[in-house]
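Trainee: with the input below, show me the fold.
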Amino acid sequence: MKVVRAGDAALLVEAADLATAHRLNAALRDEPLPGVVDVVPGERTVLVVAEPAADLGRLAERLTRLRLPDDAGGDAEPVEIPVTYDGADLDEVADLTGLSRGEVVRRHRAATYTVAYLGFSPGFGYLTGLDPALRVARRASPRTSVPAGSVAIADRYAAVYPSASPGGWRLLGRSELRLWDVTRDPPSLLRPGMRVRFVPRESP
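Mentor: Predicted structure coming up:
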């Protein structure tokens, strides 16, 4: 791991891969270091935000010596997200991939995904593990509003829109599960390193 300064009160840890970034995030979440006020994981980076008076040199040294767990997800079972596969782009994805509508659904629900990181909007998890046969580009013209709960794919990621927002991902279906709830602790259902499975509510 490489640790570099990111302003006057933060360090950016550059990890070798996604798994290492997740393990570091898990270690900092489970055993917070003194002076650390926030941890923001990315796909191959972890931003460690410290108190203004923190000694960043000492913190960097502690980060490089931090013992990482073997598996960021631990023994936790994957979070199951129930999906009704009736998305507006399901037929288009089938055409783009050369698969049948049913095969698109089968491949999407057969995979076990990992939350790479959260971004775009609160609770929006970028999920890796999408079947390579389903990798399609974003729409040329994004929608001005995608309903909350929309299950979507784009490039090598899958996701569920936690709230209504503009978006250009291809919509495969919808879920009634709330991914972001300010009354919940923590508000986001998903967190980096967590495993996810999509479970069909209806036959396609």
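Trainee: for the rest of this, base every contact and every neighbour count on C-alpha atoms.
Mentor: Will do.
Trainee: surely Pro142 and Ser165 touch.
Mentor: No: using CA atoms under 8 Å as the test, Pro142 is too far from Ser165 to be in contact (10.5 Å).
Trainee: residues near the residue lying closest to Val39 once chain neighbours are set aside, how many?
Mentor: Leaving aside its sequence neighbours, Val39 sits nearest to Val48 (CA to CA, 6 or more residues apart in numbering; 4.8 Å). Val48 has 25 neighbours, counted by other CA atoms under 10 Å.
Trainee: for Val48, helix, strand, or coil?
Mentor: What DSSP: H, G, I helix; E, B strand; the rest coil gives for Val48 is strand.
Trainee: what separation do you get for it and Tyr126?
Mentor: Distance, Val48 to Tyr126, using CA to CA, to the nearest Å: 20 Å.
Trainee: now Val36
Mentor: Counting by CA to CA, the gap from Val36 to Tyr126 is 25 Å.
Trainee: which of those two has more neighbours?
Mentor: Taking other CA under 10 Å, Val36 and Tyr126 do not tie; Tyr126 has more neighbours (24 against 17).
Trainee: now the other sequence, so there's something to compare against:
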Amino acid sequence: MQLEPLAEDAWLLRFGDTIDVEVNARVHEAAARLQSSLAGVECVPAYASLLLRFNPMDWLDDEGRVSFLRLRDAINAALQQTSASKTASRELIIPVCYGGEAGEDLHDVAAHTRLSLEEVIARHTRPTYRVAMLGFAPGFPYLLGLDPALAMPRRSHPRMSVPSGSVAIGGQQTGIYPQALPGGWQLIGRTPLQLFDPTADAPSLLQPGDRVRFQVIDEHEYRRLT
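Mentor: Next up, the predicted model:
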């Protein structure tokens, strides 16, 4: 683990440089330890790193000067604790209408993976995914747990606008577009749920550490829920 200063009010903890379930679990564990021990420190997890945001004025020494050494020692002490107050992770069911206009690239994914459409859908809905991080755009969840058989390169020519709610595969990852956005991932379905609402108390429906399962719905159910 490496501690890297980014700005006068931000540091980065690096745990590795790969997309890995165990590394990401360490990131979330560290976030839980730090948030339960260090008041006023904001933790923003990524795949293999943890952004720490803080108010430098909270870390003054006896002479009234900002003491980054004091903050570093507090971070190390928190990470060495034998237990942490962890918030129980939520499990959310995300309804998805697969294929057709909702998932224009499903046939391409099936052809690339040499699987039937039904098998692609079955393999995509089988795992319980973890929200490894939010990024790219507000509320966009990067989900760990994709069946390796479904891995597929991004499109050679990204779309200028991907519909809100689109469920997609990009490389070895799957995710959900929270708004209409440019994007190059392969679209396999769409959810009627609103993933990001800036007016809500919690703008993002999904949070880092949440568990996610996809559930198949048909076009009629999709329209009913929209």
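Trainee: what does the residue nearest to Val39 of structure 1 correspond to in structure 2?
Mentor: In structure 2, the residue paired with Val48 of structure 1 according to TM-score structural alignment is Leu52.
Trainee: Pro122 of structure 1 too?
Mentor: Match for Pro122 of structure 1 (TM-score structural alignment): Pro138.
Trainee: got the buried residues for stretch 44-51 of structure 1?
Mentor: Of all the residues in stretch 44-51 of structure 1, those buried under the rule 16 or more other CA atoms under 10 Å are Arg44, Thr45, Val46, Leu47, Val48, Val49, Ala50.
Trainee: ok, which stretches of structure 1 are strands?
Mentor: For structure 1, the strands defined by DSSP state E cover 2-5, 10-14, 36-41, 45-50, 79-83, 113-118, 125-128, 143-146, 150-154, 157-160, 165-167, 170-174, 195-200.
Trainee: need those strands in CSV with distance to Ala26 of structure 1, can you?
Mentor: Putting these into CSV (distance: least, CA to CA, whole Å) gives the following:
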stretch, distance to Ala26 of structure 1
strand 2-5, 17
strand 10-14, 14
strand 36-41, 10
strand 45-50, 11
strand 79-83, 17
strand 113-118, 12
strand 125-128, 16
strand 143-146, 31
strand 150-154, 26
strand 157-160, 21
strand 165-167, 29
strand 170-174, 30
strand 195-200, 14
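Trainee: which ones are touching the aligned residue in structure 2 for Pro142 of structure 1?
Mentor: By TM-score structural alignment, Pro142 of structure 1 lines up with Pro158 in structure 2. For Pro158 of structure 2, the contact set (CA atoms under 8 Å, 6 or more residues apart in numbering) comprises Pro182, Gly183, Gly184, Trp185.
Trainee: kindly report the same for Arg67 of structure 1.
Mentor: Counted by CA under 8 Å, 6+ apart, Arg67 of structure 1 has contacts Ala27.
Trainee: how far away is it from Asp30 of structure 1?
Mentor: On the measure of CA to CA, Arg67 of structure 1 and Asp30 of structure 1 end up 11 Å apart.
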